[in-house]
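Engineer: missing the sequence, but the structure's below:
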């Protein structure tokens, strides 16, 4: 078995890249190489599309293929091979016989990803920003598609970006495409926000218990609200309770979802703790998206996957979405005999979510008045991905040490570091506001723009600082969105991406003043002294 090369996530080996027989995430070299082959096939599809009109089927195959390659999504070699075959079928449908015609011109050939990994480090860095950003964006576009929402500009960009990765382009051509990735991702997040709110209602502040009630239950992890909705429909009257996990927590704030009485609370904390928290769990776990970790023996008989998430020997729920096997496993296992108290990282017994742009902007007058009166002196957006690497306690300490006249906005699973803390209120507003999943960075942007308009200034002139944690590719596309909007002075950690070369890092520092995190005390002093 040949070695792998992968440096797309924050925990990559030695902060340089996973190059052996397996990655730090648990992905085997064979799987990593197949995912490279899948990416190369998608570039071949993009080459074919450059002269043709993609169909709805082509677009879905593109999204599924890109989504499959995100960290902690798919560990199943056969599943990746099926994706490669699906891409080739779509390409052949667009340009029948092109790859084997008598005057072969290589116009639609698959791309060999080794060419990218062995390229000049600055070109590799820019192409990696585009590729990894598009992978994250594909997940958002896929979730919207599952609710019947799509956007042709977003779809077209995937082909444009992938085509560019296969070309011999220089920095002058690639830099604008990096920024365009962020611009298109904003449109994609707006699309998903519309899909979620028009389908399930505008999120409202909701307190979510962390205690698991006695009796049969199912834990649902991931981001896909549509899968959760279908499971809630299929468990009506079955005596099975549903608990969210990880990035599914914000589902409790959507009126149409919270109306189901069997949606009870949240199980556990962030994704990287699942191997400990799921140990001998008396219930099944359904993974709808990342982040799936290698499954331990103590719960391997109760893990189910769906959509593009797959793991060898795990039961996969196909597109028919019949969750009967999951429900039957819940009834068989029976759940806890008594109520099972759980706590957050800091010992809290409940968390609150639902402070999306609809809620925050509905009280914008109170927020503006609190700023004008001096009650609120600073806003911090502290959020992003959580992860296992040491140093992420920085975010807990930062929130704890932030001045009491500041408001903490948060989103994504990074919030589990501190979302069970009681930070009190300012002027009737909670100091800690969970805006939702990682894609709800759109809400944070909407709020920031609205505040800038209210104070007649630019976003960079607001008393607002973004302190972000990153782990995988969705964080990349969100960062690119912020940069495309011209937002500066972002603090990023716990480490800087391995795929950003020194020259590209210097460019980001000089043009956007991105800073790596240091210590909470030093960073707060630096921020508040401005």
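Structural biologist: Received, thanks. Quantities reported herein were computed from a predicted structural model and do not represent experimental measurements. Residues are numbered from 1 along each chain as shown.
Engineer: C-alpha only now, for contacts and for neighbours.
Structural biologist: OK.
Engineer: where's residue 447 relative to residue 360, distance?
Structural biologist: Note on residue 447: its distance to residue 360, by CA to CA, to the nearest Å, is 7 Å.
Engineer: Neighbour count for those two, which is higher?
Structural biologist: Neighbours were counted for residue 447 and for residue 360 using other CA atoms under 10 Å; residue 360 has more, 22 against 18.
Engineer: The closest residue to residue 65 other than its chain neighbours: which element?
Structural biologist: Spatial nearest neighbour of residue 65, chain neighbours left out: residue 83 (6.2 Å); criterion: CA to CA, 6 or more residues apart in numbering. Using DSSP states H and E, residue 83 sits within helix 77-94.
Engineer: Mind giving me the packing neighbours of that helix?
Structural biologist: helix 29-49, helix 56-68 (3 or more CA pairs under 8 Å, 6 or more residues apart in numbering; DSSP states H and E).
Engineer: Chain neighbours aside, what residue packs nearest to residue 263?
Structural biologist: residue 242 (4.8 Å).
Engineer: next up, a second structure to put side by side with the first:
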């Protein structure tokens, strides 16, 4: 096993025995083998597109396949083996179709000829022998850049898969996924070649986030500033966590009139701000913070728990019997439920006691996506011109368990009273309850939404730059980001594609970035690791 794709990786180098996230060496090997099989499929898929043959069902399968390998999505070895075999079967079928068109199919890479072993045990050993990451390239710097590209497309696939389910798709996104999978097999690439591909990934991720934004706002309306209860009320209950708004809508419809309240957790908090979701009277409040404390928090929730895509840790045995997941193809130790039928979750909630009292623990406010913020942009501009707002900070990103992440809490607490903090993703739970007050009625802490709502943050920054007739880098705006998994990589690539500089990144730098690649990022974009809140604030406010 060799896995360094997330921020929690062992000793800041790589997980080589078992994953800090809970995955085994078997899972790691099979996830890499799935990527390898998808590389093989990319060869005939790319050729087919050159002939004008586009199979949308295949495209969606590939998005799901790449998404499956993202941290915390699928730890089920049997299901991964099935996906690998299905990928190869689809590759063979498409190759046969192309052969009928008399195409020369001398694909050069062995992934195009990969044949999975007949038994799962043999396939696991076969997967271990692939050494996917090590064989990306002999040159450490090129290998590092290829890893950035690989992890970038994992993030892209996550957003594009969610949008695809709503019917929002752009063939450019899937075409790039195929191109990137092929680029990972290419030899003789230069640093410039790899950087160009990485920046293209950033551009495509912007499009994927735009598609998901259109999906969410098109179906549920634009988010509105909404105060969300943090307490609970006496009733049966279900908690939903993850990212998938469509799953939430299904759950709300199927629990209507059944005497069950639905609570959010983690990145589902912003869902309370969508008009077509908050209209449900039993969509009540938010419980807990983010995944870094899941095991304690969820063990204290007295109802059924539903995980939607890619926000799951291995549940404790003491409450695993009431945990359900829609996670693509699931985990081995929790019950997988289809996305259209949550009856098993509902039955479990009705069986359990639920909350037996009412508790008021205050509220947090969410819903400051681009439509809400741009609706008061004139007030913001006036406050800036009057000197009441002197600086903006975007403090957000993925959360994790490391104690160093207290940096973000301390940073936000120390931001000056004449500054505004924009935030998004699960990293905000380090400080979402902080009362920073307001400036001319504008809250100093504005929750933009989920990680994919980086699209909203970008639109806000662009609108401000236009209002002040300057570039985004010339705004009094500082970005202080945390990262955990691959969606954060894709968002970072988007920011680099847009030419945004001076980003502070933490709590540690990615282990897959070599010193030479880091030097390149510093030289061209002035990316820097976080230090202390005091030192970083001093530098950022002086710039």
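Structural biologist: Perfect, I can see it now. Only a predicted model underlies this, so the values are computations on that prediction, with no experimental measurement involved.
Engineer: Can you calculate the TM-score here?
Structural biologist: In this superposition the chains share a TM-score of 0.95, using TM-score structural alignment, normalised by the length of the first structure; 518 aligned residues with a CA RMSD of 1.8 Å.
Engineer: quick one: contacts for the aligned residue in the second structure for the residue nearest to residue 263 of the first structure?
Structural biologist: Aligned counterpart of residue 242 of the first structure in the second structure: residue 262 (TM-score structural alignment). The contact partners of residue 262 of the second structure, by CA atoms under 8 Å, 6 or more residues apart in numbering, come to 237, 238, 239, 240, 252, 282, 283, 284, 285.
Engineer: which stretch of helix or strand covers the fourth one?
Structural biologist: Put plainly, it is residue 240 of the second structure. Using DSSP H and E, residue 240 of the second structure maps to strand 236-241.
Engineer: Read off where that strand ends up in the first structure.
Structural biologist: Taken onto the first structure by TM-score structural alignment, strand 236-241 of the second structure occupies residues 216-221 there.
Engineer: circling back to that earlier point, any chance of the helices and strands packed on helix 77-94 of the first structure in TSV, with distance to residue 486 of the first structure too?
Structural biologist: Listed next are these as TSV, based on distance: least, CA to CA, whole Å:
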stretch	distance to residue 486 of the first structure
helix 29-49	29
helix 56-68	27
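Engineer: just those helices: most buried one?
Structural biologist: helix 29-49 (a mean of 24; mean count of other CA atoms under 10 Å).
Engineer: Which stretch of the second structure lines up against it?
Structural biologist: Counting by TM-score structural alignment, helix 29-49 of the first structure falls onto residues 25-45 of the second structure.
Engineer: mean distance, that stretch to its aligned residues in the first structure?
Structural biologist: With mean CA distance after the TM-score superposition for the first structure, stretch 25-45 of the second structure departs from the first structure by a mean of 0.6 Å once superposed.
Engineer: What's the match for residue 530 of the second structure in the first structure?
Structural biologist: In the first structure, residue 530 of the second structure lands on residue 517 (TM-score structural alignment).
Engineer: Please apply the same query to residue 159 of the second structure.
Structural biologist: Using TM-score structural alignment, the partner of residue 159 of the second structure in the first structure is residue 140.
Engineer: In contact with that match, which residues?
Structural biologist: Counting by CA under 8 Å, 6+ apart, residue 140 of the first structure has contacts 188, 189, 192, 439.
Engineer: Quick check on the residues you listed: which are buried?
Structural biologist: Neighbour counting by 16 or more other CA atoms under 10 Å classes 188, 189, 192, 439 among those as buried.
Engineer: Look up how far residue 71 of the second structure lies from the aligned partner of the third one in the second structure.
Structural biologist: By TM-score structural alignment, residue 192 of the first structure lines up with residue 212 in the second structure. With distances defined as CA to CA, the gap from residue 212 of the second structure to residue 71 of the second structure amounts to 20 Å.
Engineer: So residue 199 of the first structure versus residue 495 of the first structure, what's the distance?
Structural biologist: According to CA to CA, residue 199 of the first structure and residue 495 of the first structure sit 37 Å apart.
Engineer: swap in residue 330 of the first structure?
Structural biologist: Taking CA to CA, one finds residue 330 of the first structure at 40 Å from residue 495 of the first structure.
Engineer: The two - which one has more neighbours?
Structural biologist: Between residue 330 of the first structure and residue 495, counted using other CA under 10 Å, residue 330 has the larger neighbour count: 24 against 18.
Engineer: Residue 215 is in contact with the more buried one, correct?
Structural biologist: No - the criterion here is CA atoms under 8 Å, and residue 330 of the first structure misses it with residue 215 at 9.1 Å.
Engineer: Okay, strands next: where are they in the stretch 101-250 of the second structure?
Structural biologist: Under the criterion DSSP state E, counting those that start in this stretch, the stretch 101-250 of the second structure carries strands at the ranges 226-229, 236-241.
Engineer: and residue 153 of the first structure, how many neighbours does it have?
Structural biologist: The tally of other residues near residue 153 of the first structure (other CA under 10 Å) stands at 11.
Engineer: Tell me who's in contact with the residue mapped onto it from the second structure.
Structural biologist: Aligned by TM-score structural alignment, residue 153 of the first structure pairs with residue 172 of the second structure. By CA under 8 Å, 6+ apart, the contact list for residue 172 of the second structure reads residue 204.
Engineer: circling back: show me the contacts for the match of residue 530 of the second structure.
Structural biologist: Shown in contact with residue 517 of the first structure (CA under 8 Å, 6+ apart): 491, 492, 493, 494, 495, 523.
Engineer: Show me the two of those residues that sit farthest apart.
Structural biologist: In the contacts of residue 517 of the first structure, two members sit farther apart than any others by CA to CA. They are 495 and 523, at 14.9 Å.
Engineer: nearest residue to the most centrally placed residue in the first structure other than its sequence neighbours?
Structural biologist: Residue closest to the mean C-alpha point of the first structure, counted by CA atoms, centre = their mean, is residue 474 at 4.2 Å. Nearest non-adjacent residue to residue 474 of the first structure, counting by CA to CA, 6+ apart: residue 136, 3.8 Å away.
Engineer: Tell me how many other residues surround residue 55 of the second structure.
Structural biologist: Neighbour tally, residue 55 of the second structure, other CA under 10 Å: 12.
Engineer: returning to that earlier point: so the match of residue 530 of the second structure versus residue 395 of the first structure, what's the distance?
Structural biologist: Taking CA to CA, one finds residue 517 of the first structure at 10 Å from residue 395 of the first structure.
Engineer: sorry, back to before: just give the closest residue to the match of residue 192 of the first structure, not the sequence neighbours.
Structural biologist: Distances taken as CA to CA, 6+ apart put residue 163 closest to residue 212 of the second structure, at 4.5 Å, once the chain neighbours are dropped.
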